[in-house]
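Engineer: Structural data only, the sequence is not supplied:
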């Protein structure tokens, strides 16, 4: 289990426990966190679960694959240094303390 902090564009923070094996997107969905729409349900077929990862976590996360990188081209104002799709981030104890920031909107 990991504590993940989701920060809405407005600055409102939500810190929740997310079970190992789920994705960061599923943690948001299961805890009714606004700002992550996840239209494709986690299939990496859209960009509606886009977030900006806290700078302290960028190097700690697994590298993104080509499919995630391609989908980020469709995200709202992607930052290739910090943008990730939460459906591609699998939760484990190593992600305990992860902080992600939602963009102004999802497209």
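Structural biologist: In hand now; what should we look at? As the structure is a computational prediction, the values presented were derived from the model and not from experiment.
Engineer: all contacts plus neighbour counts: C-alpha atoms, from now on.
Structural biologist: Fine.
Engineer: all helices in this structure, in order from the N-terminus.
Structural biologist: Per DSSP state H, the chain carries helices over the ranges 24-30, 66-72.
Engineer: mind checking which of the ones you listed is nearest residue 101?
Structural biologist: Smallest distance to residue 101 across those (C-alpha to C-alpha): 11.9 Å, for helix 24-30.
Engineer: Pull out the buried residues from the closest one.
Structural biologist: 24, 25, 26, 27, 28, 29 (16 or more other C-alpha atoms under 10 Å).
Engineer: can I assume residue 25 is in contact with residue 84?
Structural biologist: No: using C-alpha atoms under 8 Å, residue 25 is not in contact with residue 84; the gap is 10.7 Å.
Engineer: what residues are up against the residue sitting nearest the centre point of the chain?
Structural biologist: Nearest to the mean C-alpha position of the chain, by C-alpha atoms, centre = their mean, lies residue 86 at 2.9 Å. Going by C-alpha atoms under 8 Å, 6 or more residues apart in numbering, residue 86 touches 23, 24, 25, 49, 50, 51.
Engineer: Okay, one more to line up with it:
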């Protein structure tokens, strides 16, 4: 199972195995990773799964959709590497993906 490395705003690192076909958000919620809430369940209706993808991984992800870009604009402290983790579907190629979590707003 591919693994995602989550790094919180205090530089604490958490690793989670996420099943292929599940989203990073689903894996974070399943592993109780603080900072990823996924309140809308992954339907692009909130930004509570906002994360920053490590620059080394950005080109390995599908491009941001217009709907995702609109929702990222509503996130707190969006950056060029911002993504909604509900839109990142795990594949074997993403084993080792590193995402940073924004400062908690909740």
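Structural biologist: It's in. Note that the coordinates shown come from a computational prediction; the quantities given were computed from them, not determined experimentally.
Engineer: coming back round to it: reformat the buried residues of helix 24-30 of the first structure into CSV and put distance to residue 90 of the first structure next to each item.
Structural biologist: CSV is the format used below for these (distance: C-alpha to C-alpha, whole Å):
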residue, distance to residue 90 of the first structure
24, 6
25, 9
26, 9
27, 10
28, 13
29, 14
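Engineer: Just name the closest of the residues you listed to residue 6 of the first structure, please.
Structural biologist: Comparing those against residue 6 of the first structure with C-alpha to C-alpha places residue 28 closest, at 7.7 Å.
Engineer: ok, and the closest non-adjacent residue to that closest one?
Structural biologist: Nearest residue to residue 28 of the first structure, sequence neighbours excluded (C-alpha to C-alpha, 6 or more residues apart in numbering): residue 36, at 6.9 Å.
Engineer: Count the neighbours of the aligned partner of residue 3 of the second structure in the first structure for me.
Structural biologist: Residue 3 of the second structure maps onto residue 3 in the first structure when the alignment is built from TM-score structural alignment. Applying other C-alpha atoms under 10 Å, we find 20 residues neighbouring residue 3 of the first structure.
Engineer: give me the number of residues near the spatially closest residue to residue 3 of the first structure that is not a sequence neighbour?
Structural biologist: Nearest residue to residue 3 of the first structure in three dimensions, chain neighbours excluded: residue 17, at 4.5 Å (C-alpha to C-alpha, 6+ apart). By other C-alpha under 10 Å, the residues close to residue 17 of the first structure number 15.
Engineer: List the residues that contact residue 17 of the first structure.
Structural biologist: Residue 17 of the first structure is in contact with 1, 2, 3, 4, 27, counting by C-alpha under 8 Å, 6+ apart.
Engineer: Dump those residues to CSV, plus distance to residue 70 of the first structure.
Structural biologist: Converted to CSV, the contacts of residue 17 of the first structure look like this (distance: C-alpha to C-alpha, whole Å):
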residue, distance to residue 70 of the first structure
1, 30
2, 28
3, 28
4, 25
27, 23
